[in-house]
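> Here is the input, now give the coordinates:
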Amino acid sequence: MAYRHKERHVTERMGWLRAAVLGANDGIVSTASLVMGVAAAHATPSAILVAGTAGLVAGAMSMAAGEYVSVHSQADSEQADLARERKELETDVESERKELAAIYAGRGLDPLLARQVAEQLMAHNALDAHTRDELGITETLKARPLQAAAASAASFAAGAALPLLVVVLAPATGLLWWIFITALVFLAVLGGIAARVGGANVRVGASRITLWGALAMALTTAVGMLFGGAG
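Presented below is the predicted three-dimensional model:
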């Protein structure tokens, strides 16, 4: 019985991790920035909450649509490459065998062994061998538009709900600071978790996402104060 050693790698999580982190990050930053800008313009608590809720819905739909279109374009390209590869295997299998053998030889195999490997893999599943080793398309990393869209929308909504919860629970006095500080905490935790899951440095991941979030919220608050004062 053949021994199979199953390992879990970071790349297996990259598809959904990228969409989830991007969505949650945008949800926190955009919604916190939005409600801070509206609050800085001296809006009422109900107006702040309505604006934030509208931002949550609009942002979630925008993230889902954008991610779906982007990833679907990748999926279309993959399907076009697969169709072309399938046709080439039907019309010129020997050239495809040489091409695959050249790939293995380029990776360090002896040319004779490379050809033997190519022949055996193509005898087993020619299209799968070329899909993986020539096109670089694998089951783990292939495009999944619906999964990416759902992950982006759900994570954006979850991230956006956090600043809105602060708006509901925090006292009106010092609301701007409550939103700002809690949003930075949320972002730091998110960045740390994303870095940990992705195998990167936790401190760097948390600092990077927090810095950009702070900048976005500061700029939006300044805009709210400017136009609020002008009104």
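> From now on I want contacts and neighbour counts done on CA atoms only, so please keep to that.
Noted.
> Assign the closest residue to L89 other than its chain neighbours to helix, strand or coil.
If the residues on either side of it in the chain are set aside, L89 comes closest to E96, at 6.4 Å by CA to CA, 6 or more residues apart in numbering. Classification of E96 using DSSP: H, G, I helix; E, B strand; the rest coil returns helix.
> And the helices in the protein?
Ranges of helices in the chain, per DSSP state H, are 14-40, 45-91, 93-106, 111-133, 145-169, 175-198, 202-230.
> Deepest in the core, which of those helices is it.
Most buried of the helices of the chain, by mean neighbour count (mean count of other CA atoms under 10 Å): helix 14-40, with a mean of 24.
> now the angle from it to helix 45-91?
When axes from the mean of the first three to the mean of the last three CA atoms, to 10 degrees is applied, the directions of helix 14-40 and helix 45-91 differ by 160 degrees.
> now helix 14-40: how far from the chain's centre is it?
12 Å (CA atoms, centre = their mean, to the nearest Å).
> now for it, which elements pack on it?
Helix 14-40 is packed against helix 45-91, helix 145-169, helix 175-198, helix 202-230, with contacts defined by 3 or more CA pairs under 8 Å, 6 or more residues apart in numbering; DSSP states H and E.
> ok, back up a step: quick one: the helices of the chain as a markdown table, columns for distance to A2 too.
Formatted as a markdown table, these follow (distance: least, CA to CA, whole Å):
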| stretch | distance to A2 |
| --- | --- |
| helix 14-40 | 29 |
| helix 45-91 | 30 |
| helix 93-106 | 23 |
| helix 111-133 | 17 |
| helix 145-169 | 34 |
| helix 175-198 | 31 |
| helix 202-230 | 38 |
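> Please generate a structure for the following sequence too, so the two can be compared:
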Amino acid sequence: MASIETTAKHENEPHRDDLAHRLNWLRAGVLGANDGIVSVASILVGVAGATTNTGNILAAGVAGLVGGAISMALGEYVSVSSQSDTQRALIEKERRELDEQPEEELDELTAIYESKGLSPKTARSVAEELTEHDALAAHLSAELNIHEDDIVSPWSAAFASAVAFTLGAVLPLLAMLLPPAGMRVPLTFAAVLIALAITGAVGAWIGGAPRLRAAVRVVLGGALALAATFSIGTLLGASGVF
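Purely as a prediction, here's the structure:
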């Protein structure tokens, strides 16, 4: 009865692997939004440094948003596709080995548990029980630390990356286009640096790192990018390019 109650009590809690998987996705989303903020804001303040024409600023910002989102999606698609192909190949290799040489695979699994501190007898018993339950899952977990359900869809990853970048890019666009012309650049600087402090702290919190240090690092990097592009835009504007 006690074991049933304990299971029911914790049935809604995420397993460690599942929680880590979700946190990785969340962290990737935060980083994608951070890229969108910095990339588009840098383009906007650069153009705003050269001209006050709203149409030019809007065109540059929208181009940066669309191009950046597509670039992020393509990069994520290629990266996750390569990872997924490798994982599938490893899973098929393990499945083939279990079909062709089950005894050798059982010995290998036993040796793995022995190396983790179990006695030979206990390690053999654990290996046999796990093999009877799900041989492939047992070997994937013990040998490769992967699961069949861990394979991520490249399309899902690409879509999530593009959405995160776009959401981040909307902030500097609004900060640049909504205020009066004379307030655009300072308000964009302020909004972007505050947003970067938040994303830096959240990303560090998800990864278990010090939040203040991460926030300061991201803010300084963003400030440097904004200052550099604004200075270049101002110089180009003064030279008569615009």
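> Just give the TM-score of the two.
Taking TM-score structural alignment, normalised by the length of structure 1 as the basis, the two superposed chains have a TM-score of 0.92; 231 aligned residues with a CA RMSD of 1.9 Å.
> about what we covered before: with distance to L22 of structure 1 as new columns, can the helices and strands packed on helix 14-40 of structure 1 be given to me in a markdown table?
Listed next are those as a markdown table, based on distance: least, CA to CA, whole Å:
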| stretch | distance to L22 of structure 1 |
| --- | --- |
| helix 45-91 | 9 |
| helix 145-169 | 7 |
| helix 175-198 | 10 |
| helix 202-230 | 10 |
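> Any idea which of those helices gets closest to H9 of structure 1?
helix 175-198 (9.4 Å; CA to CA).
> Now do the closest one against helix 145-169, angle only.
Using the same axes, to 10 degrees, helix 175-198 of structure 1 lies at 150 degrees relative to helix 145-169.
> Show the contacting residues for the most centrally placed residue in structure 2.
In structure 2, the centroid-proximal residue (CA atoms, centre = their mean) is A28; its distance is 1.6 Å. Taking CA atoms under 8 Å, 6 or more residues apart in numbering, we find A28 of structure 2 in contact with S161.
> Apply 10 Å and report the result again.
A28 of structure 2 sits next to 22, 34, 157, 160-161, 164, 203 when contact means CA atoms under 10 Å, 6 or more residues apart in numbering.
> And Q83 of structure 2, by the same measure?
Neighbours of Q83 of structure 2 in contact, by CA under 10 Å, 6+ apart: 77, 89, 151-152, 154.
> May I ask which two of the residues you listed are separated the most?
Taking CA to CA, no two of the contacts of Q83 of structure 2 sit farther apart than Y77 and A89, at 18.0 Å.
> Excluding chain neighbours, what is closest to the aligned partner of A69 of structure 2 in structure 1?
The alignment partner of A69 of structure 2 in structure 1, by TM-score structural alignment, is A60. Excluding its sequence neighbours, the residue lying closest to A60 of structure 1 (CA to CA, 6+ apart) is A153, at 4.5 Å.
> What's the match for L100 of structure 1 in structure 2?
Aligned partner of L100 of structure 1 by TM-score structural alignment: L109.
> OK, contacts around that match?
By CA under 10 Å, 6+ apart, the contact list for L109 of structure 2 reads 103, 115, 123-124, 126-128, 130-131, 135, 138-139, 142-143.
> Same check on R84 of structure 1?
So R84 of structure 1 contacts E78 (CA under 10 Å, 6+ apart).
> And G228 of structure 1, by the same measure?
37-43, 222.
> what's the closest of the helices of structure 1 to R4 of structure 1?
helix 111-133 (18.0 Å).
> so what does the closest one touch, helix or strand wise?
Helices and strands touching helix 111-133 of structure 1, by 3 or more CA pairs under 10 Å, 6 or more residues apart in numbering; DSSP states H and E, are helix 45-91, helix 93-106.
> Read off where that helix ends up in structure 2.
The alignment of helix 111-133 of structure 1 onto structure 2 (TM-score structural alignment) covers residues 120-142.
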